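Enquirer: Sequence unavailable; structure follows:
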């Protein structure tokens, strides 16, 4: 059997320590609760400052087709800086969740597009009323 040697330089260790120290002021997750209900499944993150962050399950990339049992089996990693679903092989970095990043750029763009395409009677009325006023204002280009 071959022996493997891991070589870590002092500079790499110093950078890792500096990164860890920079996270000291960051909020961390102290507990996670999954509340499935008809119409709205919520993931509730309890944070180190006492606040809670509610995230709809369907907004998190990788959890759309997961079963309730799979979603409920979430682990907290790295002293509250990460979430891990072992049966789904899925991880999330908590500081990104706090910034509203729930997946890849492509996933986030898809969420944005679906939000903008919602149609309702109220939206239709507002659009018509805006059209009577001359429509969307033209962009003003600043003179150089």
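Expert: Perfect, I can see it now. Just so it is clear, the model here is predicted, and its values are computed rather than measured.

Enquirer: When you work out contacts or count neighbours from here on, use the C-alpha atoms and nothing else.
Expert: Noted.

Enquirer: Which parts of this protein are strands?
Expert: When secondary structure is read from DSSP state E, the chain shows strands at 29-35, 42-47, 52-56, 75-77, 82-85, 90-93.

Enquirer: could I get those as CSV with mean neighbour count?
Expert: Shown next, in CSV, are the strands of the chain (neighbours: other C-alpha atoms under 10 Å):
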stretch, mean neighbour count
strand 29-35, 18
strand 42-47, 19
strand 52-56, 15
strand 75-77, 16
strand 82-85, 18
strand 90-93, 16
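
Enquirer: Put together TSV for the ones you listed, with distance to residue 17 on each row.
Expert: Output for these, formatted as TSV (distance: least, C-alpha to C-alpha, whole Å):
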stretch	distance to residue 17
strand 29-35	21
strand 42-47	23
strand 52-56	28
strand 75-77	18
strand 82-85	18
strand 90-93	18
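
Enquirer: which stretch among those strands comes nearest residue 113?
Expert: In terms of C-alpha to C-alpha, the element of the strands of the chain nearest to residue 113 is strand 52-56, at 17.1 Å.

Enquirer: and here's the other structure:
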């Protein structure tokens, strides 16, 4: 395994970047599994909250309520289920990333549904999408 060496200046710069990045987003204060709704609830220090359907997440589809309830915060950006060996980032979940690209494609349906493909073909028969007009042409 390769070892990386960083100078003190590089470490300090990375620490400053991480702090600046963290300052721009809310800090989670708690996470729990809400059994009645089947969702993971993340509450933030600023009073906001985020919920995500637990069994829509890769690796949690077949998990028991008790296993889902063992969720814990991992630092300030992650969720972790030790027993299930499953981790997610809060920013990723908020962006709708519930697993790997392959999982998302299978779970969310095909990236081009038959209806979408048919609509694209019909639109193509009409000449396709209108071309964007640049500001110079106006």
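Expert: Ah, there it is. Remember, predicted model here, so these are calculated numbers, not experimental data.

Enquirer: Put one on top of the other, what's the TM-score?
Expert: After superposition, the two chains reach a TM-score of 0.70 (TM-score structural alignment, normalised by the length of the second structure), with 121 aligned residues with a C-alpha RMSD of 3.1 Å.

Enquirer: sorry, back to before: among the strands of the first structure, which is nearest residue 109 of the first structure?
Expert: Comparing the strands of the first structure against residue 109 of the first structure with C-alpha to C-alpha, the closest turns out to be strand 52-56 (16.7 Å).

Enquirer: can you give me the helices for the first structure?
Expert: Listed in chain order, the helices of the first structure (DSSP state H) span 10-22, 68-72, 94-98, 105-116, 121-132.

Enquirer: Which stretch among those is buried most, on average?
Expert: When you average the neighbours per residue for each of those (mean count of other C-alpha atoms under 10 Å), helix 94-98 leads with a mean of 17.

Enquirer: So which bit of the second structure is that one matched to?
Expert: Mapped onto the second structure using TM-score structural alignment, helix 94-98 of the first structure covers residues 90-94.

Enquirer: That stretch vs the first structure, mean deviation?
Expert: Once the two models are superposed, stretch 90-94 of the second structure sits on average 1.5 Å from its counterpart in the first structure (mean C-alpha distance after the TM-score superposition for the first structure).

Enquirer: mind listing what residue 28 of the first structure touches?
Expert: Residues near residue 28 of the first structure by C-alpha atoms under 8 Å, 6 or more residues apart in numbering: 47, 48, 79, 80, 81, 94, 95.

Enquirer: Minimum distance to residue 34 of the first structure: which of the helices of the first structure has it?
Expert: helix 68-72 (5.6 Å).

Enquirer: wait, what's in contact with residue 42 of the second structure?
Expert: Neighbours of residue 42 of the second structure in contact, by C-alpha under 8 Å, 6+ apart: 28, 29, 30, 31, 32, 49, 50, 51.

Enquirer: so who does the fifth one touch?
Expert: Read it as residue 32 of the second structure. Contacts of residue 32 of the second structure by C-alpha under 8 Å, 6+ apart are 40, 41, 42, 69, 70, 71, 72.

Enquirer: State the distance from it to residue 71 of the second structure.
Expert: Noted for residue 32 of the second structure: a distance of 6 Å to residue 71 of the second structure, by C-alpha to C-alpha, to the nearest Å.

Enquirer: what do you get for the fourth one?
Expert: Distance from residue 31 of the second structure to residue 71 of the second structure, counting by C-alpha to C-alpha: 7 Å.

Enquirer: repeat for the first one
Expert: In this structure, residue 28 of the second structure and residue 71 of the second structure are 13 Å apart, going by C-alpha to C-alpha.

Enquirer: The second one now?
Expert: Summarising the geometry, the distance separating residue 29 of the second structure from residue 71 of the second structure, computed by C-alpha to C-alpha, is 13 Å.

Enquirer: tell me the centre residue of the second structure?
Expert: When C-alpha atoms, centre = their mean is applied to the second structure, the residue found nearest the centroid is residue 92 (2.0 Å).
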